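*Asks:* Generate coordinates for the sequence data below:
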Amino acid sequence: MSPTKNKSASEFDNVLKQQKKSARKARFKTDLPLYLMMAPGLIYLIANNYIPMFGILLAFKRINYSVGILKSPWVAFDNFEYLFKTKDAFIMIRNTLCYNAVWIVMDIVIAVFIAICMNEIAQRRVAKVIQPIICFPSMVSAVILSFLVYAFLSQSYGYLNATIFKDNPIAWYTTASYWPIILTIVHIWQSAGQSSVIYMASIGGIDKGLYESARIDGATKREQIKYITLPLLKPMIIMLLLLSIGRIFNSDFGLFYQVPLGNGMLYETTQTIDTFVYRALIQSNNVGQSSAASVFQAVIGFVLVLLSNALVRKINPENSLF
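*Replies:* Predicted coordinates for the structure are as follows:
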């Protein structure tokens, strides 16, 4: 090949590289606002989900602060063995699983119901007023929530004992059998509105022409919901269900510890893995055992998501997460 042709090819490559570089810069400038919007969430994700992964080491060590974490002795699976041998093992695993299993189903049903009802409100101004009201409980902190519940359930000054059960006051904070219902009511009150927002957004994206066609064909509102809304919500329901299954061994610490006021007499129905981890850390200062419980939650949740997604993919590949 002649030197002239080599020079032309080299110049063409340089021009092509410059064009690609300019295109990348232009694309970066165009996408910069999106990167800035993503940055806080990405930083939060890295700081709270990825950096703490190095703490997995703690689950396999007996921490000795005098020599440091890395030089502390390895204990293999001893910390995990303690987790299952403790007398509270059955209670905390049972409570965590049972509460979450029931709440996952109830959350989906109630959130979808609220979303459909909100969508059927003809006056949009009314809907805009109602939506913040039903979402407000999700912004209430666990501490404030515990005081609100106490205002209702206090044996001496609680609203329920002062009105409905005035003649025969109930000792709510010393009777464990009431708390599965109490915690379920509080959980639904706090989470249903926020969960429904996702379904409202999904319903808002459904083509209105489908409803118009169904209305022309004589379909009632119930039939429109049954044959249009619910089938088109199915992928979103399955996706949120799979994500919820991944956290079935986790629990809302504030709900299970703050709302019952950490009362030991209620452990039978309020003790979960998360509250056990906290109490074990506070009482025995054993970081290894607490870390083992957290690792156990994460691994089981990960496996359950994989199995659930594989089952969904086998039944209907289009609705699987991956």
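
*Asks:* drop to CA atoms for contacts and neighbour counts, all remaining ones
*Replies:* Fine.

*Asks:* Quick one: name whatever helix or strand follows the lengthiest helix in the chain.
*Replies:* Secondary structure of the chain per DSSP state H: the longest helix is helix 3-45. Downstream of helix 3-45, the first helix or strand assigned by DSSP states H and E is helix 78-85.

*Asks:* which residues are in contact with that following helix?
*Replies:* Contact partners of helix 78-85, identified using CA atoms under 8 Å, 6 or more residues apart in numbering, comprise 59-61, 89-90, 288-289, 292-293, 296.

*Asks:* List buried residues within those.
*Replies:* 59-61, 89, 288-289, 292-293, 296 (16 or more other CA atoms under 10 Å).

*Asks:* For those, work out which two are farthest apart.
*Replies:* Lys61 and Ala89 (20.7 Å; CA to CA).

*Asks:* Widest-spaced pair of the contacts of helix 78-85?
*Replies:* Among the contacts of helix 78-85, Lys61 and Phe90 lie farthest apart (CA to CA), at 24.2 Å.

*Asks:* just to revisit the earlier point, columns distance to Glu11 on top of the buried ones among the contacts of helix 78-85, output as a markdown table?
*Replies:* As requested, the buried ones among the contacts of helix 78-85 are exported to a markdown table (distance: CA to CA, whole Å):
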| residue | distance to Glu11 |
| --- | --- |
| Ala59 | 59 |
| Phe60 | 59 |
| Lys61 | 61 |
| Ala89 | 72 |
| Gly288 | 62 |
| Gln289 | 65 |
| Ala292 | 61 |
| Ala293 | 62 |
| Phe296 | 59 |
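
*Asks:* One more, please, to line up against the first structure:
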Amino acid sequence: MMAPALLVLLMNNYLPMIGSLIAFKQIEYTSTSFIRSFLESKWVGWENFNYLFSTTDAWTITRNTLAYNAVFIVLNLVIGVTLALLFNAMRNRRLAKLHQTAMFLPYFLSMVVISYLVYAFLNPDIGIFNKIVLPALGIEPIDWYTESKWWPFILPIINTWKGIGYYAVIFLAAIIGIDNEYYEAATIDGASRWRQIFSITLPLIRPVIIILTFLQIGRIFYSDFGLFFQVTRNSGILYDTTLVIDTYVYQGFIVSGDIGMSSAAGLYQAVVGFVLVLLSNLVIRRISRDDALF
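*Replies:* I've put the predicted structure just below:
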């Protein structure tokens, strides 16, 4: 019974890993067949990886990628759990479902669409903020796409708004699955609502929290390309705070067309993510062995 699933896993997840070898080769299109070109291309060792670390932008893109993703993980965890608790506390279930649906909707929107929504707010000339909000507060208009200091706050807000519905629904499903007898016993013992949250709800949904956190840590060296490229409109003046590994590699690939360099960046991101998951799991095992994934 496991054979079909294992076959799909092998073909979909493991065979493509052979493409990681591209990171160690200089692809030269010697024929119309990519496979033949791949086999005939020469090995260059670690030369493709030097591209990521030999420029002055290496520190900037690494710092931005890690810092933004760390903030995203914290916000998704804290706000996601908070919203799930609030949804679970709503007495009117129909109204709760309406709120959940409304919050989940942005998750399905393309970043292209979201970039235009953001531009409608931040347009220097006709944007809602510069035309309505800031004048009402007595603040001078801001040229959002030329001042990089605002984007470390703007990007986390947009990312959280788009994806928080997904995390809230998962946490809510975990909360709903908790046996109601725990809460009844706690109520009889005189436990307050806050006490029930910290002593029953959060400990029982801890495995779900850990799994979702692990999944995000595994991609901490990746970034949402649409968020950092489309939403910022690829404004060069913002690169100090918006340039991440994915957009940097994309721009390098567009300029040089070097598929080996792009593959090296992808392999680097995957290996670092895998190592971080292993280290995170090791820490969890030291704290609570039962909550570790392996």
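
*Asks:* TM-score of the superposition?
*Replies:* Comparison of the two superposed chains (TM-score structural alignment, normalised by the length of the second structure) gives a TM-score of 0.92, and 285 aligned residues with a CA RMSD of 1.9 Å.

*Asks:* how about the helices in the stretch 101-250 of the first structure?
*Replies:* 124-135, 142-153, 159-162, 179-204, 208-216, 221-224, 230-245 (DSSP state H, counting those that start in this stretch).

*Asks:* between those helices, which one is nearest to Gly262 of the first structure?
*Replies:* helix 142-153 (10.5 Å).

*Asks:* Average offset of that closest one relative to the second structure?
*Replies:* Once fitted to the second structure, helix 142-153 of the first structure is off its aligned match by 0.2 Å on average (mean CA distance after the TM-score superposition for the first structure).

*Asks:* can you tell me what part of the second structure that helix aligns to?
*Replies:* Matched against the second structure by TM-score structural alignment, helix 142-153 of the first structure falls on residues 111-122.

*Asks:* and the matching stretch, which residues are buried?
*Replies:* Going by neighbour count (16+ other CA under 10 Å), the buried part of stretch 111-122 of the second structure is 111, 114-115, 118-119, 121-122.

*Asks:* Just the buried positions in stretch 152-170 of the second structure, please.
*Replies:* So, applying 16+ other CA under 10 Å, buried residues of stretch 152-170 of the second structure: 155-156, 158-160, 162-170.

*Asks:* Can you give me the distance of Lys208 of the first structure to Gln224 of the first structure?
*Replies:* Applying CA to CA, to the nearest Å, the value for Lys208 of the first structure to Gln224 of the first structure is 11 Å.

*Asks:* Those two: which is more packed in?
*Replies:* Gln224 (17 against 10; other CA atoms under 10 Å).

*Asks:* Over in the second structure, tell me which residue corresponds to that one.
*Replies:* In the second structure, Gln224 of the first structure lands on Gln196 (TM-score structural alignment).

*Asks:* same deal with Gly205 of the first structure?
*Replies:* Using TM-score structural alignment, Gly205 of the first structure pairs with Gly177 in the second structure.

*Asks:* Report the contact partners of the match of Gln224 of the first structure.
*Replies:* Per CA under 8 Å, 6+ apart, neighbours of Gln196 of the second structure: 183, 186.

*Asks:* number of nearby residues for Asn12 of the second structure?
*Replies:* 11.

*Asks:* repeat for Thr55 of the second structure
*Replies:* 10.

*Asks:* what's the counterpart of it in the first structure?
*Replies:* In the first structure, Thr55 of the second structure lands on Thr86 (TM-score structural alignment).

*Asks:* How about Phe72 of the second structure?
*Replies:* So, by TM-score structural alignment, Phe72 of the second structure is matched to Trp103.

*Asks:* Tyr248 of the second structure too?
*Replies:* Per TM-score structural alignment, Tyr248 of the second structure is aligned with Phe276.

*Asks:* That match belongs to a helix?
*Replies:* Yes. Assigned with DSSP: H, G, I helix; E, B strand; the rest coil, Phe276 of the first structure falls within a helix.

*Asks:* for the residue nearest to it when sequence neighbours are not counted, what are its contacts?
*Replies:* The shortest distance from Phe276 of the first structure to any non-neighbouring residue, by CA to CA, 6 or more residues apart in numbering, is to Met92 (7.3 Å). Residues near Met92 of the first structure by CA under 8 Å, 6+ apart: 271-273, 276.

*Asks:* Kindly recompute the last result at 10 Å.
*Replies:* 98, 249, 267-276 (CA atoms under 10 Å, 6 or more residues apart in numbering).

*Asks:* how about it, secondary structure?
*Replies:* Classified using three-state DSSP, Met92 of the first structure is helix.

*Asks:* Tell me the spacing between it and Ile164 of the first structure.
*Replies:* Counting by CA to CA, the gap from Met92 of the first structure to Ile164 of the first structure is 33 Å.

*Asks:* List the contacts of the equivalent of Phe253 of the first structure over in the second structure.
*Replies:* Alignment note (TM-score structural alignment): Phe253 of the first structure maps to Phe225 of the second structure. Counting by CA under 10 Å, 6+ apart, Phe225 of the second structure makes contact with 111, 231, 244-248, 250.

*Asks:* Give the PyMOL command for selecting the buried subset of these.
*Replies:* Only the buried entries of those go into this PyMOL selection, using 16+ other CA under 10 Å:
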select buried, resi 111+231+244+245+246+247+248
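
*Asks:* rewinding a little: so the match of Phe72 of the second structure touches His187, yeah?
*Replies:* Yes. The criterion here is CA atoms under 10 Å, and Trp103 of the first structure meets it with His187 at 8.2 Å.
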